[in-house]
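[1] Got a sequence here, can you model it:
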Amino acid sequence: MDLFHRLRHAATTEWSAYVDHPFVRAMGAGTLPEAAFRRYLEQDYLFLIQFARANALAVYKSQTLRDMRAAQGALGAILDVEMDLHVRLCGRWGLSPCDLEGADEHPATVAYTRFVLDCGQAGDLLDLHVALAPCVIGYAEIARALAPALGDAHPYREWIADYAGEAYQSVAARARAHLDHLAETHLAPKRFDALARTFATACRLEADFWQMGLDAG
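    Now for the predicted structure:
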């Protein structure tokens, strides 16, 4: 049982509320209101900015070149690839770059992103990656679960297919393996309960992020 599996098992209620949120179910069914998805896209753009900061923090928190290179790679992927892809997706849903740049962070966006950064600033690299795990790995699992029901006319096909695709699934697999790598040197038995609480809180905040989008619909 790897560390991610143990964390998920310790936070079964919070994990289920996140990955099986009504927003996720509606997106999978293709019935999610467009306004809800646009609100999510807008706020996810702002989240990505903070996510980039978290990976920059991971470089600083790293104690080995291996960990520094992993964080650098994740940071580059966000700034050089994912942000551009996200902006193009937003454009297809009627959100211009000016709309995104001018948007205010919703309290749900602030709550989760600053929680992640605080975990990284107050703790070590393992604390930071545990706080990020529900997002990085959770999106892969959500999309993989929704993908089999996709049809050509599904309104959210692009989002689901991107996260269910091989490229992102590989990102999530590497993140999961990296948790185990960090656990080899950072995880003492008495520390697991604190990490499980961090993971559960991150799951709750991710569920709140979905709810923020749903409330706009």
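
[2] going forward, measure contacts between C-alpha atoms and count neighbours the same way
    OK.

[3] now the helices for this structure?
    3-10, 12-19, 22-29, 34-61, 65-77, 83-92, 97-102, 107-122, 125-146, 157-164, 166-186, 192-216 (DSSP state H).

[4] how about the residue nearest the centre of the chain, what does it touch?
    Residue closest to the average C-alpha location in the chain (CA atoms, centre = their mean): C135, at 2.2 Å. Contact criterion CA atoms under 8 Å, 6 or more residues apart in numbering gives E206 as the residues in contact with C135.

[5] Second chain to compare with the first, below:
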Amino acid sequence: MKFTDYIFEQVKEFWNSYLEHPFVKEIGEGTLDREKFKNYLIQDYLYLKEYSKVFCIGLVKSKTMEEMKFYYNSIRGTMEDEAAVHIKYLEGFGLTAKETEKCEYDLTTTSYTSYMQGVALTGDLKEIALVTMPCTWSYSYIGKYIKKTYGYNLEENFFKPWIEEYASDGFTKFTNDWIDYINDLCKDINEEEKKKLLAIFMKSCMYELNFWDNAYN
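    Purely as a prediction, here's the structure:
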């Protein structure tokens, strides 16, 4: 069994709770309060800024040019492609990217990104990969689920660009590239390291749920 198959089996039930979260369901239905979505976008934009720094640490710790390019592409994909959807929505709410950067970080945003950066600074490339992966992988999981479940209403849905970003072929490829990278990186790990990496992954998964809770409440 590949390492990511093992990981997915451990988190599948937990991730399915994301799909039932009112924030996610109401995005799919197109009924989410737009002020909640605006506040979510602000925090997620600030999150992406700090999240990108974790990839930067990965780039510094990379051992080959190929690995450096992989992290570089992840930095670029997060800061340019993913952030672009946020910026367009925020501009619709009357906020520029520079104004958004001046907003205050919520406690959940600070706690989650500090955890990831701490793991990245003290850990190795396997730990960096596992601490960041829940964000990418679970958003792909959620995006595809929403599009499949609520696709009948997509054209009239205010949240269509957000949904399409995370359900897109490009984001799926980005996710699959990370899955392949992790499987290659972790192919020879022992049971002790396997449990350690799973614990890191699970903690980020719990932070993801906290982020949804914070966005909705």
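
[6] so what number do they get for TM-score?
    Taking TM-score structural alignment, normalised by the length of the first structure as the basis, the two superposed chains have a TM-score of 0.91; 214 aligned residues with a CA RMSD of 1.8 Å.

[7] Any buried residues in stretch 111-128 of the first structure, and which?
    In terms of neighbour count (16 or more other CA atoms under 10 Å), stretch 111-128 of the first structure has its buried residues at 111-113, 115-117, 119-121, 124-128.

[8] Adding distance to I142 of the first structure, write those residues out as TSV.
    As requested, those are exported to TSV (distance: CA to CA, whole Å):
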residue	distance to I142 of the first structure
A111	22
Y112	18
T113	20
F115	22
V116	20
L117	24
C119	24
G120	25
Q121	28
D124	28
L125	25
L126	23
D127	23
L128	22
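
[9] Now flag whichever of those residues is closest to R174 of the first structure.
    Distance from R174 of the first structure was checked for each of those by CA to CA. The minimum falls on L126, at 14.4 Å.

[10] Excluding chain neighbours, what is closest to the closest one?
    By the measure of CA to CA, 6 or more residues apart in numbering, the closest residue to L126 of the first structure outside its immediate chain neighbours is L182, 6.0 Å from it.

[11] The second structure: which residue goes with that neighbour?
    Pairing criterion TM-score structural alignment: the partner of L182 of the first structure within the second structure is identified as L185.

[12] repeat for A172 of the first structure
    When the second structure is aligned by TM-score structural alignment, the residue opposite A172 of the first structure is T175.

[13] give me every residue that touches its match.
    Contact analysis of T175 of the second structure by CA under 8 Å, 6+ apart lists T136, W137, S140.

[14] hang on, isn't the last one packed against G170?
    No - with contacts counted by CA atoms under 8 Å, S140 of the second structure stays clear of G170, the gap being 10.3 Å.

[15] Which position in the first structure pairs with K61 of the second structure?
    Under TM-score structural alignment, K61 of the second structure pairs with K61 in the first structure.

[16] what sits against the nearest residue to that match once chain neighbours are set aside?
    Taking CA to CA, 6+ apart, and ignoring the residues beside it in sequence, K61 of the first structure has L125 as its nearest neighbour in space, at 5.7 Å. Shown in contact with L125 of the first structure (CA under 8 Å, 6+ apart): A58, K61, S62, L182.

[17] Now do the third one against I78 of the first structure, distance only.
    Yep, that's S62 of the first structure we're talking about. In this structure, S62 of the first structure and I78 of the first structure are 19 Å apart, going by CA to CA, to the nearest Å.
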